[in-house]
Structures are given as structure tokens and as C-alpha cells.
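Novice: got a predicted structure here, sequence first:
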Amino acid sequence: MPLKEFQLFLVLFICSLIKSSDGGRKSPCLQSRNTASFNITRCPQDRKELENRSKLFKCEEQKQNCTTAKLYKYHCVLNSKGDGYIELCAPEVVIIGRRCTEYTTGGQFLQEHLENICTACPFKYKSSESYKYNECYKLEHPSTPSIMQEKKKEDSGDENISFVKQKDVG
């Protein structure tokens, strides 16, 4: 098989894997925008923090017609500029290409943040698992304190770190 044909085959194969994945489709979800909180200074860094924030958002109980209740999950991800965080309920999608997860307010869906490669990220992962890859929470042009600044405060014994109170999502 000539190289160009092999490359085309490989691209089509990868696309078919993405299409048949367990995650939702990357299509607009208007209800996600209504749950979004933009003034976040920090995203969950471990499973326990993620579960606590997820309980507050109650994503599976939200009325939406984007996906099944099971796939409508809490996320804390980069904004599309990479200079802040967004906390919201959104359909879980598969992120590919060793990229971080971002929410695009224009398109109103989760997708790969294409600015940087994430060396800690696997080639393919579920968007709701982005909390596992702290590298993704290093802001490119911080408009809010970065995760590393928050970590320095934690290490210095400052116990006053908290999430910004989200707006009512109910």
C-alpha cells in the first residue's frame, strides 16, 4: 500500500474510532451554557474535589436534551483562550491527540484545546477525567491566579483557598 493511501486509511480509522466512542458528540449544547460559571480560580485536582463539586452542580438532574443523563457530567476546563477556567455541566466527549479539554462558548461544546500538547495526557481520554492532568490547568495568559500559584499557597500553609461560589444551576 503506497504511503498516501496508508495515511488516508489511518486518518479514516482514527475518525471511526472517535465516532464510535462512548463519549457524546461534539455538538452544541445550549443547556451547558446556562450551567457555566466563569469566575473560577481553581479546578478540582483530585477525585474527591471533583466529586464534591459535581454534587453541587447535580448535572444528571439538569433538564437538557443534549445527551443521556449519564453522559451529562460536571467539568472544570480551560476556556477557549486558555487564560481562565469554566465550570459547567456538559455532555462528556472523547478528547484526542494529547490535548487538554476546553469549553468553547461560541460553539457551546467541549473540545480539544489546540494551543499546547499535554505531555501528561493520554492520546485519548474522557473529558470528565481532565482533572487527572494538572498540566492542563496551567494557564497560558492568566487572567486569574494559576493553579501553580494556588499550589504555592497550599504548600505555604495558607488554608484560605476556596472555589469561587458558582451561580445557582438549579
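Specialist: The structure has been received and is ready for your questions. Numbering: from 1, shown residues only.
Novice: okay, CA-based contacts and neighbour counts for the rest of this
Specialist: Noted.
Novice: where does residue 125 land in three-state SS?
Specialist: strand (DSSP: H, G, I helix; E, B strand; the rest coil).
Novice: tell me how many other residues crowd it.
Specialist: The local packing of residue 125 (other CA atoms under 10 Å) involves 19 other residues.
Novice: which ones are touching it?
Specialist: By CA atoms under 8 Å, 6 or more residues apart in numbering, the contact list for residue 125 reads 94, 95, 96.
Novice: I'd assumed residue 24 was in contact with the first one.
Specialist: It stands for residue 94. Yes: Residue 94 is within contact range of residue 24, at 7.4 Å (criterion: CA atoms under 8 Å).
Novice: please compare the first structure with the one that follows:
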Amino acid sequence: MDVDGIKTGAMDVDCKDSASTSSDSRFGQPIYKSEARLCPEAIGSIEYVVSCPTSKQEWDTAASKKNCSRLASHQNCSSAEQFKYHCVINGFRNETLEVCAPSRIIFGHCVEFNLLGGVIQDQMSSPCNNIFPKCDAIFRSTDAYKYPDCFDLVERSTTVDTTERIVLTTTTTTDNKYFYII
């Protein structure tokens, strides 16, 4: 299969920080390994946002405002051409964030930015399917806007202001004053 000129087959993924798997003999589960490395410039570029763009035009506008090309030539995480704007969920699935980071090929999961690792990666607890979340089997991390179901995975905590308002009312009658707290 070919994703924007990048061959993606069992052994011919042309992506220096692609994930590989092996099997854990104790559990029979795949172990995911990545050659991706911490990117301090990406971590420093994080901005939390209420929502991510869900169209190409919105994405391009947000990318222009974020101006990742300004950081691209001063980072050592990837080539300047690969250091791109992203708007994705975080690894805890409780925030959406904008970040400048090396783009990646994503394999059948939603995209996340891992805060501890400082990398864009597959959100392993969010495999794509035909119902929810809908996303392609293989896509570029910079195409996250095409998969709004992934943004819907975010469970934001809501804080309710429980401060009570106290209103002091004075009513005067001929013989007494009454105070009411409402």
C-alpha cells in the first residue's frame, strides 16, 4: 500500500520512526517498539485547545497561526519538512492539544501526542473500526482532521462552581429588624 509516496508493507515501511512488533511469549500479545525519540521542541510547543479542526481549511488556518515552520529549523527531532502542525488528543484522552512535532504514519488507531515521550503516536486504546471511531487503516498524523470521531473520544472533566451566593436582606418593621439569608 502507498500513503502519499510512502510504501507501507510488512517489511518496507519507509519511515525512520515506524513502530515494529514482536510477540511476548508469556502472554502472546504484541510488544510495540518504536524508534521515535523524545522531542523537547514539540513538548515546548504544546497549547491546549477546546477543539481541533475538522476540515482541511480549518486545519490550514490553525497551522498557519501556530507557525511550526518557525521552530522547524531549530529542532533536532526530524527534518524540517517533517516537523508539522498537529491537533490531536493526549494520551489520557482528556484534552485536545496543538503541537508542532514530527509527522508520523499512523496504523489503524487514532492519533495522540504522548506527553511523557514527547511524540506523536498511535493511541493504542483507540483502534479504528467501521462504527466508532472511524479512521483509515493507514494515514498520516497530519491528516487527523479527517477523523473527528477521534476527537470525540476526549472525556473532559467538568468543574462545577459550588460557591453559594449569600444575599443579606434587611426588612424593617415598626418594632423589629429581620435578616434573611437567601
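Specialist: Nice, I can see it. Being a predicted model, the structure only gives us computed values, none of them experimental.
Novice: highest neighbour count among the contacts of residue 125 of structure 1?
Specialist: residue 95 (27 neighbours).
Novice: just give me the match in structure 2 for it.
Specialist: Under the alignment (TM-score structural alignment), residue 95 of structure 1 maps onto residue 106 of structure 2.
Novice: contacts only, for its match.
Specialist: Contacts of residue 106 of structure 2 (CA under 8 Å, 6+ apart): 121, 122, 137, 138, 139, 140, 141.
Novice: how far is whichever strand or helix holds it from where the chain is centred?
Specialist: In this assignment (DSSP states H and E), residue 106 of structure 2 forms part of strand 105-107. Here the centre of strand 105-107 of structure 2 is set off from its chain's centre by 14 Å, with CA atoms, centre = their mean, to the nearest Å.
Novice: repeat for stretch 65-74 of structure 1
Specialist: 14 Å.
Novice: and the contacts of it?
Specialist: 23-24, 28-29, 31, 53-54, 57-62, 87-92, 128.
Novice: shouldn't residue 178 of structure 2 be in contact with residue 168?
Specialist: No: in terms of CA under 8 Å, residue 178 of structure 2 does not count as a neighbour of residue 168; the distance is 10.2 Å.
Novice: how far away is the match of residue 95 of structure 1 from residue 6 of structure 2?
Specialist: Plainly put, residue 106 of structure 2 is 12 Å away from residue 6 of structure 2 if you go by CA to CA, to the nearest Å.
Novice: any idea how far residue 115 of structure 1 is from residue 109 of structure 1?
Specialist: 17 Å.
Novice: from the contacts of stretch 65-74 of structure 1, which land in helices?
Specialist: Of the contacts of stretch 65-74 of structure 1, the ones assigned to helices by DSSP state H are 31, 53, 54, 57.
Novice: farthest pair in those residues?
Specialist: Across these, the longest distance by CA to CA is 18.3 Å; it joins 31 and 53.
Novice: between these two, tell me which one has more neighbours.
Specialist: Remark: of residue 31 of structure 1 and residue 53, residue 53 carries more neighbours, 20 against 17, as counted by other CA under 10 Å.
Novice: residue in structure 2 matching that one?
Specialist: In structure 2, residue 53 of structure 1 lands on residue 62 (TM-score structural alignment).
Novice: burial of the closest residue to residue 108 of structure 2 other than its chain neighbours, as a residue count?
Specialist: Using CA to CA, 6 or more residues apart in numbering and skipping the chain neighbours, the partner closest in space to residue 108 of structure 2 is residue 137 (4.0 Å). By the other CA under 10 Å criterion, the neighbourhood of residue 137 of structure 2 contains 13 residues.
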